[in-house]
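Visitor: quick one: sequence and predicted model below, then my questions.
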Amino acid sequence: MNRHVKLRRNEENMTKIGIIGAMELEVEQLKQEMTVTSVIKKAGMDFFEGNLNGADAVIVRCGIGKVNAALCVQILADVFQVSHVINTGVAGSLNAKLDIGDILISKDALHHDMDTTIFGYQPGEVPQMGFREFTADERMMALAKEACEKVNPDIHVMYGRVVSGDQFISSKEVKERLITQFQGDCAEMEGASIAHGAYLNSLPFVIIRAISDKADDSAEMDYPTFEAAAARHSAALVKEMVKGILP
């Protein structure tokens, strides 16, 4: 069977959800709750294929950084023919309304470390794309928020902008620049690349970020303390959410 027939069959008859976390902590709980049918290794990543809460899914730890994240999306598209992409994990807050333990659901994402302004592009705009922000799927956004309100009723959840770059944000000066220049609500290291890859493959996506630190001078202290709890809350949200994506 050729790839085009596989893709048509996927589009018409099935939903398969690609779930990406950068670190093992961000996906280990989901893998434990998944009925795994196969594990395939590609580009140094282990792709766990099976059923999660009634949905066909592929769960993978992509590794840290934008290159790893982009490679991961392309493998999910080419090898597993996923129909949707969810990126779950933690992030630093850039918005005073987002405190540690809160959850942000992406309305869009952009690369804060892309700078070709000398050629007339906006800060963060990838040349020749024609736009700067990669917009999340509205239905997936709504499903994520509903799922969070159900399984994490005591946690504040909101929509916002994810800004990504290959750096851990831990200074007030950099934080203020990301707020002023990009109107970012949270900062992390993979989301925009996952959004970028999903866009290029015409895959609906959403990014879910539990806030683990304030992305300032306290970040190094806060991050280890709150990372585990933040990841648990995101995992509970994703497990509930996948039911709503089913046709």
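Guide: Okay, I see it.

Visitor: for the rest of this, base every contact and every neighbour count on C-alpha atoms.
Guide: Fine.

Visitor: quickly find the element holding the closest residue to Met140 other than its chain neighbours.
Guide: Once flanking residues are discounted, Met140 sits nearest to Val206: 6.2 Å by C-alpha to C-alpha, 6 or more residues apart in numbering. If you go by DSSP states H and E, Val206 is part of strand 205-213.

Visitor: and that strand, what does it pack against?
Guide: Packing contacts for strand 205-213, counted by 3 or more C-alpha pairs under 8 Å, 6 or more residues apart in numbering; DSSP states H and E, involve strand 84-93, strand 103-111, helix 138-151, helix 191-200, helix 219-245.

Visitor: so which of the ones you listed comes closest to Arg61?
Guide: Arg61 lies closest, by C-alpha to C-alpha, to one member of the helices and strands packed on strand 205-213: strand 84-93, at 10.2 Å.

Visitor: how big is the angle separating the closest one from helix 219-245?
Guide: 150 degrees (axes from the mean of the first three to the mean of the last three C-alpha atoms, to 10 degrees).

Visitor: ok, second structure coming up, stack it against the first:
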Amino acid sequence: MKTCLLLCRIFLTVLLLTGTLSLRASATGLLDTTPRIAVVSAFEPEWTLLKSEIVDPVEHKINGRSFITGKLAGKDVVLFLSGISMVNAAMNSQLAIDRFSLKAVLFSGIAGGVDPGLHIGDVVIADQWGQYLEAVFARDTAQGFAIPPWMAKGDFAGYGMMMPRPVEVTRKDAAPESRFWFPSDPGLLEVARRAAAKVDLAHCVEANSCLSNKPRIVVGGAGVSGQAFVDNAKFREYVAATFQAKVLDMESAAVAHVAYSNGVPFLAVRSLSDLAGGDGGANEMMTFMDLASKNSATVVKGILKEMR
């Protein structure tokens, strides 16, 4: 009798544990099984227009963050804010990949222009993204700044003591690799080229306040991201010369890193709201943020329409 009772208790315990594990698994499973394109923005002004055009929206809340499913430009999407900064962008992008069935990730947002040939309002769709603040802060010696002797030298010149370096990346069924650049998806870049030929960009903030240069879309080149808001002309020149970068922001490379690690196609659309310190006067982000956000959203919708 005692043996029977003991066995029954063990059996019930196993059932309870199995049920608990099952509940935990379902709680962290997919919230929506429809294959979707993630449309991501960094902060509220960038996604206001996109959010207003979602058809049949359904809101999902995860860790206080809103993920809105529905249709945009005829495609099934999930729209969410990454939050400003590399950490927020990486964290929320991985959260979306874990909880939704994603076919691709499109990042829509504003950025600082680095290429001196670009102007406020222009849209850049870079073909690769790097993290310029992944770096060693080198020792100041009599011979100049020096990294530890046991550390391999990076591929890029430093800015004073800051020496950029690659990061280690892991992917499913692959050995860890060291890389600086994270690629945009070639297929999405081709779609972006088709969309660029059909999209008209805004160039006026108000009826009597227009940009001196009509905005254009540039597909290709490099972009870099880091945990700093850059408004410094000398550092802007360094970024342009060292990385041949066209644009600089605080999130895209982090999302590109996450997408690469998970094998999800990625593309970032960044519209210039300022020139990262290259402006003639004070930083103009707050003046042109809405215009740049509108242009970025317009291009993202154009890309969605072109996707088959």
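Guide: Looks like it came in fine. Computed from a predicted structure; not experimentally measured.

Visitor: that older thread, the residue nearest to Met140 of the first structure contacts Met141, doesn't it?
Guide: Yes. Counting by C-alpha atoms under 8 Å, Met141 is a contact partner of Val206 of the first structure at 6.2 Å.

Visitor: quick check: neighbours shared by these two?
Guide: 105-107 (C-alpha atoms under 8 Å, 6 or more residues apart in numbering).

Visitor: now the helices for the second structure?
Guide: Using DSSP state H, the helices found in the second structure span residues 2-27, 44-52, 86-99, 186-196, 233-243, 252-262, 285-306.

Visitor: mind checking which of those is nearest Asp115 of the second structure?
Guide: Closest approach to Asp115 of the second structure among the helices of the second structure is made by helix 233-243 (6.0 Å; C-alpha to C-alpha).

Visitor: how far away is the residue most central in space within the second structure from Phe235 of the second structure?
Guide: For the second structure, Ser252 is the residue whose C-alpha lies nearest the centre (C-alpha atoms, centre = their mean; 3.0 Å). Plainly put, Ser252 of the second structure is 19 Å away from Phe235 of the second structure if you go by C-alpha to C-alpha, to the nearest Å.

Visitor: Asp185 of the first structure -> the second structure?
Guide: Using TM-score structural alignment, the partner of Asp185 of the first structure in the second structure is Lys246.

Visitor: which ones are touching its match?
Guide: Here Lys246 of the second structure is in contact with 113-115, 118, 124, 126, 221-223, 240 (C-alpha under 8 Å, 6+ apart).

Visitor: got a PyMOL select line for the buried ones in those?
Guide: For the buried members of these, the matching PyMOL selection, counting by 16 or more other C-alpha atoms under 10 Å, is:
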select buried, resi 113+114+115+118+124+126+221+222+223+240
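
Visitor: now render the contacts of Lys246 of the second structure as JSON lines, adding distance to Leu106 of the second structure.
Guide: What follows is these, written out as JSON lines (distance: C-alpha to C-alpha, whole Å):
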{"residue": "Gly113", "distance to Leu106 of the second structure": "20"}
{"residue": "Val114", "distance to Leu106 of the second structure": "21"}
{"residue": "Asp115", "distance to Leu106 of the second structure": "22"}
{"residue": "Leu118", "distance to Leu106 of the second structure": "22"}
{"residue": "Val124", "distance to Leu106 of the second structure": "13"}
{"residue": "Ala126", "distance to Leu106 of the second structure": "12"}
{"residue": "Gly221", "distance to Leu106 of the second structure": "17"}
{"residue": "Ala222", "distance to Leu106 of the second structure": "16"}
{"residue": "Gly223", "distance to Leu106 of the second structure": "15"}
{"residue": "Ala240", "distance to Leu106 of the second structure": "24"}
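
Visitor: residue in the second structure paired with Leu110 of the first structure?
Guide: Counting by TM-score structural alignment, Leu110 of the first structure corresponds to Gly130 in the second structure.

Visitor: so who does its match touch?
Guide: Applying C-alpha under 8 Å, 6+ apart, the residues contacting Gly130 of the second structure are 180-182, 222-225, 253.

Visitor: and the residues you listed, which are buried?
Guide: 180-182, 222-225, 253.

Visitor: quick check: of those, which lies closest to Phe145 of the second structure?
Guide: Phe180 (21.4 Å).

Visitor: dump the residue contacts of the residue nearest to that closest one when sequence neighbours are not counted.
Guide: Of all residues not flanking Phe180 of the second structure in the chain, Pro166 sits nearest, at 4.2 Å (C-alpha to C-alpha, 6+ apart). Pro166 of the second structure sits next to 134, 154, 178-180 when contact means C-alpha under 8 Å, 6+ apart.

Visitor: Pro166 of the second structure maps to what in the first structure?
Guide: Matched to the first structure by TM-score structural alignment, Pro166 of the second structure sits across from Glu125.

Visitor: ok so, going back, my guess is the residue nearest to the centre of the second structure meets Ser225, correct?
Guide: Yes. Assessed by C-alpha under 8 Å, Ser252 of the second structure is found in contact with Ser225 at 6.2 Å.
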